[in-house]
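*Asks:* After the sequence you'll find the predicted model.
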Amino acid sequence: MIKTRFAPSPTGELHVGGARTALFSYLFAKNRAGEFLLRIEDTDRERFVEGATERIIDSLKWLGIVADNINQPIVQSKRLDLYRKAAFDLVNAGKAYICTCSKEKLAADRERQKNAGLPPRYEGHCRDAKIDLKTLADGCYTVRMKMPQSGKIIVNDLIRGKVEFDAALQDDQIILKSDGFPTYHLASVIDDFDSKITHVIRSEEWLSSTPKHLILYEMFGWPTPEFAHLSMILGHDHSKLSKRHGATSIIEYKKLGYLSEALVNFMALLGWNPKDEREIFSLTELTGEFSLDNVNKSDAIFDIEKLNYFNSERLKNLPFEKLKKLIGEFGISDPRDGELALIQRGGYKTVKEAADYIIRLRENSKYDPQLLIFKKSDKEKTLVGLQAAADKLSTIASDWTEENLQEILESVVADNNLSNGDVFWPIRVALSGEEKSPSPIELLLALGKDESIKRITKAIHKSG
């Protein structure tokens, strides 16, 4: 069975890069009727953030990227004895060693290497030393793996193909830290083997560490999983992705009024390509079509306008009940069908933006009476148009519909020898209080009969 995993560190919020890794791992497994697991890699205690694990899980659930063990994820801090035993098994087998080098000594080595123009690396001071563990106090040593000192290490990556590394340039990586916690390298290899992970899909930043992981698998005598390293996600200017490009945490996107379906759709296209012109996909559709064969090697470009487009398109097609629930989270209680229809006409990037407009519309903002007069009209024609419209709209008993409202306003134009600008423009301003707004028909439907006539009457008084 195919098994993948997502293994975030709870050092902060889940962002687009991590969420895309989770999505691709999920899609790859589910496309092949496999399992997708969640593992919390909380061994970096200095950077651990309280509550981050729960927020990462909440983010994944909101996106619909639900691991098969979502309610009982693997937690590395609960498996410390297992990692320690494995590390010392390697020491006893001569494949790893105890290192007592101080932080000061290592810092001095790095400074000297830097001044000499050499890459920073451990110089192997303790590699062949005979160190008796019984003479050492806890916290004053680490355990390092013995990397081969010659030859090539080949990574057969499912996205990048064959990648060669010179073993002589690889560091003797620390696998057990002085605090007794394992490093990522040891813990991830052990957990992937224990969980029977068949495919490791992760960020490109881990490609350079993969030779060490392959050697660890070899040291333990375990079969290696397949590896696939995803490209970087860059800003539109090809620089490192940051908030200035519109990137933020998954939870923040939710707070801003983005739909999870739109965000998943957007993230899927950050590196994956369906090989045709289609852009809109549901999670189910993505699951059915996803393949690593269609994942690009080149860096993906984050375009916030593309995300806004996906979100706006989905917002227009939401059922009224779901839309009502969503805008309720942004302060809109008991929305009228006309208000919901106004949102569905389009033009709003997010639920929050749409809700903010409805709130503003309900508040009936102040405006300069001069704004009521269309540029090709005058005050007299404007007043005639507003009064005639108010009179006709007042006669509607129950047929407050788009077709009837359109017909009434057109009759006001024809019956009073006016232009559309003499009628439609001042009504739109009277209802919205703004120069740029939805059409008067959409506003009449959104506000309802009583409020619409009230605002038109008020506009007549303001212009009189």
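*Replies:* Received, thanks. None of the values given here were measured: they were computed from a predicted structure. Residues are numbered from 1 along each chain as shown.

*Asks:* Every contact and neighbour count from this point should use C-alpha atoms.
*Replies:* Noted.

*Asks:* Do a quick rundown of the strands in the stretch 1-150 of the chain.
*Replies:* Applying DSSP state E, counting those that start in this stretch to the stretch 1-150 of the chain gives strands spanning 3-6, 35-40, 74-75, 96-99, 142-145.

*Asks:* Among those strands, which comes closest to residue 378?
*Replies:* strand 3-6 (65.7 Å; CA to CA).

*Asks:* Now do that closest one: everything it contacts.
*Replies:* Strand 3-6 is contacted from outside by 21-22, 25-26, 28-29, 34-39, 196-201, using CA atoms under 8 Å, 6 or more residues apart in numbering.

*Asks:* Tell me the spacing between the nearest residue to residue 183 once chain neighbours are set aside and residue 121.
*Replies:* The shortest distance from residue 183 to any non-neighbouring residue, by CA to CA, 6 or more residues apart in numbering, is to residue 175 (5.1 Å). Distance, residue 175 to residue 121, by CA to CA, to the nearest Å: 15 Å.

*Asks:* Among these two, which residue is more densely surrounded?
*Replies:* For residue 175 versus residue 121, neighbours defined as other CA atoms under 10 Å are more numerous around residue 175 (25 against 15).

*Asks:* what sits against the more buried one?
*Replies:* Applying CA under 8 Å, 6+ apart, we find residue 175 in contact with 87, 142-145, 182-186.

*Asks:* cool, and residue 148?
*Replies:* 167-168.

*Asks:* How much space separates it from residue 110?
*Replies:* Counting by CA to CA, the separation of residue 148 from residue 110 is 21 Å.

*Asks:* Equivalent analysis for residue 313, please.
*Replies:* According to CA to CA, residue 313 and residue 110 sit 53 Å apart.

*Asks:* now do residue 291
*Replies:* Using CA to CA, residue 291 is found at 43 Å from residue 110.

*Asks:* now the residue nearest to residue 183, what's its secondary structure?
*Replies:* Counting by DSSP: H, G, I helix; E, B strand; the rest coil, the backbone at residue 175 sits in strand.

*Asks:* tell me the secondary structure for residue 227?
*Replies:* Under three-state DSSP, residue 227 comes out as strand.

*Asks:* Who are the contact partners of it?
*Replies:* Each residue near residue 227 by CA under 8 Å, 6+ apart is listed here: 156-158, 199-201.

*Asks:* about what we covered before: with respect to residue 231, which of the strands of the stretch 1-150 of the chain lies nearest?
*Replies:* So among these, strand 3-6 is nearest, using CA to CA, at 16.2 Å.

*Asks:* who's in contact with the helix or strand containing residue 284?
*Replies:* Element membership for residue 284, per DSSP states H and E: helix 283-289. For helix 283-289, contacts defined as CA under 8 Å, 6+ apart pick out 27-28, 30-31, 64, 261, 264-265, 268, 274.

*Asks:* Put this next to the first one:
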Amino acid sequence: MSSVVTRFAPSPTGYLHIGGARTALFSYLYAKRFGGKFLLRIEDTDRERSTQEAVDAIFEGMAWLGLKSDFAEIYQTQRFDRYREVVQQMLAAGTAYYCYASKEELDQMRAEQMARKEKPRYDGRWRPERDKVLPAPPEGVQPVVRFRNPPDGQVVLKDLIKGEIVFDNKELDDLIIARADGVPTYNFCVVVDDWDMGITHVIRGDDHVNNTPRQINILKALGATPPEYAHVSMILGADGAKLSKRHGALSVTEYRAMGFMPEALLNYLVRLGWSHGDQELFTRQEMIEKFDFDHVSASPARFDMEKAYWVNHQYLKITDPAIVVPEFDWHLRRLGVDPASGPALAPVIEQQRERCRTLVEMAEKSKFFYAELDGYNEKDAAKHLTAEGAALLTELAAALEALPEWTAPALHVAVNGFAEGRGLGLGKVAQPIRVAVVGMAISPPIDQTLFLLGRDRTLARLKAAVAYVQNKS
């Protein structure tokens, strides 16, 4: 295969949503599988609706997902001179023409067509034809430029996902490629960009299928070879309805805030419509090596938030903690916690990941390692921080203070030995300790918890819990 070049070309009129992220991922994986290039292009010609905030959100989301463009940033608004140059070439070649029809004329034309039960379409009134005499251009009217679409024949689209789709040219009217103010239109800009940038494969949502024959005809009029096309089906909610926020139609950055790992989100997205046997979990390299369009379904995919959480949890359980550290750090800081004020993050991740589906949950449950307790769980304190519990904690604090080394094995021996020496099950001792040092009766194994918390913090909290019981009584 010749060098593959794909592109992801969002319009910055909103956030980078989950459907766009999947399209970007498919484009990225296909290019990388064949040693090609992946390009990010900001299609910002809709200047009224495009915002810098949306541009920033797209770049932030793409960077977080690790879908890096192989080219410098590209904005359509920086290419207007090039679009105007191509419009002039087409006017000179006769593949485009000026149209002076007013909005009122066009509205009346469509109303009459609909009254006759015809498909509303431009009737070619300003289209130059042999032996056709056009009226003189009206004074003071700025014309639009229309593409001279072939009147006969067909466009045969061999879609890599949907198969062959045939369009009759007579069903495609002469679309506007430049507005009266000279601003080029979306379908025209896309064509010139794909041509100039050597795009070999256009991978996009199937809401663009009807644009494709028009774009192919413009490319052919320019003497260009059209790229191959793959139109990806839409994503539905788990209930089969159109994807909405309640299903998970959120921005990529919201998924970060919800505690997803970027690789986990990519893994979930790649499985929305694509499969490789029964395999559920893929490394990025495996995605690159195995992705193809033969196994992308033409049917809509269904988004299942529970499954997304499951995938995220699997990633947290199997990923090298060092890879999770930057994201865990980010979540702790969002809670107002300084990760430098406690143990190294990697061992905390290792202890917490079995019981946490998200990094939000992990950060909340690990806050006690880094920040002072802001109280005790009321129910747990009532059960375990009693006079009997305080007596045990007083004795235990003295035993722990005498330990020559503060290691998990030494703490394991000390706590177990303390319980056995008093004829108590481990839970009778471990639970009051947990409430004292964690604030609740749930934590990683008690020896690991105390080891990571450190000698000074552990002893201070044991003594504070004793004081809490005494003050209460």
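*Replies:* Done, it's in. What you are looking at is a predicted structure, and each value in this text was computed from that prediction instead of being measured.

*Asks:* related to what we said a few turns ago, where's the aligned partner of the residue nearest to residue 183 of structure 1 in structure 2 relative to residue 438 of structure 2, distance?
*Replies:* In structure 2, the residue matched to residue 175 of structure 1 (TM-score structural alignment) is residue 177. For residue 177 of structure 2, the distance to residue 438 of structure 2 equals 65 Å [CA to CA].

*Asks:* what does residue 120 of structure 2 give?
*Replies:* From residue 120 of structure 2 across to residue 438 of structure 2, the span is 69 Å (CA to CA).

*Asks:* residue contacts, residue 432 of structure 2?
*Replies:* Residues near residue 432 of structure 2 by CA under 8 Å, 6+ apart: 384-385, 389, 393, 441.

*Asks:* Please apply the same query to residue 104 of structure 1.
*Replies:* Residue 104 of structure 1 neighbours (CA under 8 Å, 6+ apart): none.

*Asks:* what's the closest non-adjacent residue to the aligned partner of residue 11 of structure 1 in structure 2?
*Replies:* Superposed on structure 2 with TM-score structural alignment, residue 11 of structure 1 falls opposite residue 13. Among residues not flanking residue 13 of structure 2 along the chain, residue 50 sits closest, at 4.5 Å (CA to CA, 6+ apart).

*Asks:* isn't the one you found right next to residue 11, touching?
*Replies:* Yes - using CA atoms under 8 Å, residue 50 of structure 2 is in contact with residue 11, at 7.2 Å.

*Asks:* neighbour-wise, which of those two wins?
*Replies:* residue 11 (21 against 17).

*Asks:* if I look at that one, how far off is residue 73 of structure 2?
*Replies:* Residue 11 of structure 2 is 14 Å from residue 73 of structure 2, by CA to CA.

*Asks:* Equivalent analysis for residue 119 of structure 2, please.
*Replies:* Residue 119 of structure 2 is 41 Å from residue 73 of structure 2, by CA to CA.

*Asks:* repeat for residue 204 of structure 2
*Replies:* Counting by CA to CA, the separation of residue 204 of structure 2 from residue 73 of structure 2 is 19 Å.

*Asks:* and the two? which has more neighbours close in?
*Replies:* Higher neighbour count among residue 204 of structure 2 and residue 73: residue 204, with 24 against 11, using other CA under 10 Å.

*Asks:* is it true that the more buried one lies in a strand?
*Replies:* Yes - counting by three-state DSSP, residue 204 of structure 2 is part of a strand.

*Asks:* what kind of secondary structure is residue 155 of structure 2 in?
*Replies:* Classification of residue 155 of structure 2 by three-state DSSP places it in strand.

*Asks:* quick one: secondary structure of residue 236 of structure 2?
*Replies:* strand.

*Asks:* residues near it, how many?
*Replies:* 21.

*Asks:* show me where the stretch 1-150 of structure 1 has helices.
*Replies:* 16-31, 52-63, 80-92, 103-115 (DSSP state H, counting those that start in this stretch).

*Asks:* and of the contacts of helix 283-289 of structure 1, the nearest to residue 450 of structure 1?
*Replies:* Among the contacts of helix 283-289 of structure 1, residue 261 lies closest to residue 450 of structure 1 (CA to CA), at 37.2 Å.

*Asks:* Nearest residue to that closest one in space, please, no chain neighbours.
*Replies:* residue 282 is the one closest to residue 261 of structure 1 (CA to CA, 6+ apart), at 6.6 Å.

*Asks:* Roughly how far does that neighbour sit from residue 290 of structure 1?
*Replies:* Going from residue 282 of structure 1 to residue 290 of structure 1 by CA to CA gives 12 Å.

*Asks:* swap in residue 283 of structure 1?
*Replies:* Going from residue 283 of structure 1 to residue 290 of structure 1 by CA to CA gives 10 Å.

*Asks:* Doesn't residue 196 of structure 1 lie inside a strand?
*Replies:* No - counting by three-state DSSP, residue 196 of structure 1 is located in no strand; its state is coil.

*Asks:* Over in structure 2, tell me which residue corresponds to it.
*Replies:* In structure 2, residue 196 of structure 1 lands on residue 198 (TM-score structural alignment).

*Asks:* can you count the residues close to its match?
*Replies:* Using other CA under 10 Å, residue 198 of structure 2 has 18 other residues around it.

*Asks:* Kindly report the same for residue 453 of structure 2.
*Replies:* Using other CA under 10 Å, residue 453 of structure 2 has 20 other residues around it.

*Asks:* cool, residue 218 of structure 1 as well?
*Replies:* Look at residue 218 of structure 1: counted by other CA under 10 Å, it has 12 neighbours.

*Asks:* does it sit in a helix or strand, and which one?
*Replies:* Assigned by DSSP H and E, residue 218 of structure 1 belongs to helix 210-220.

*Asks:* Can you get me a residue count around the counterpart of residue 437 of structure 2 in structure 1?
*Replies:* By TM-score structural alignment, residue 437 of structure 2 lines up with residue 431 in structure 1. Residue 431 of structure 1 has 28 neighbours, counted by other CA under 10 Å.
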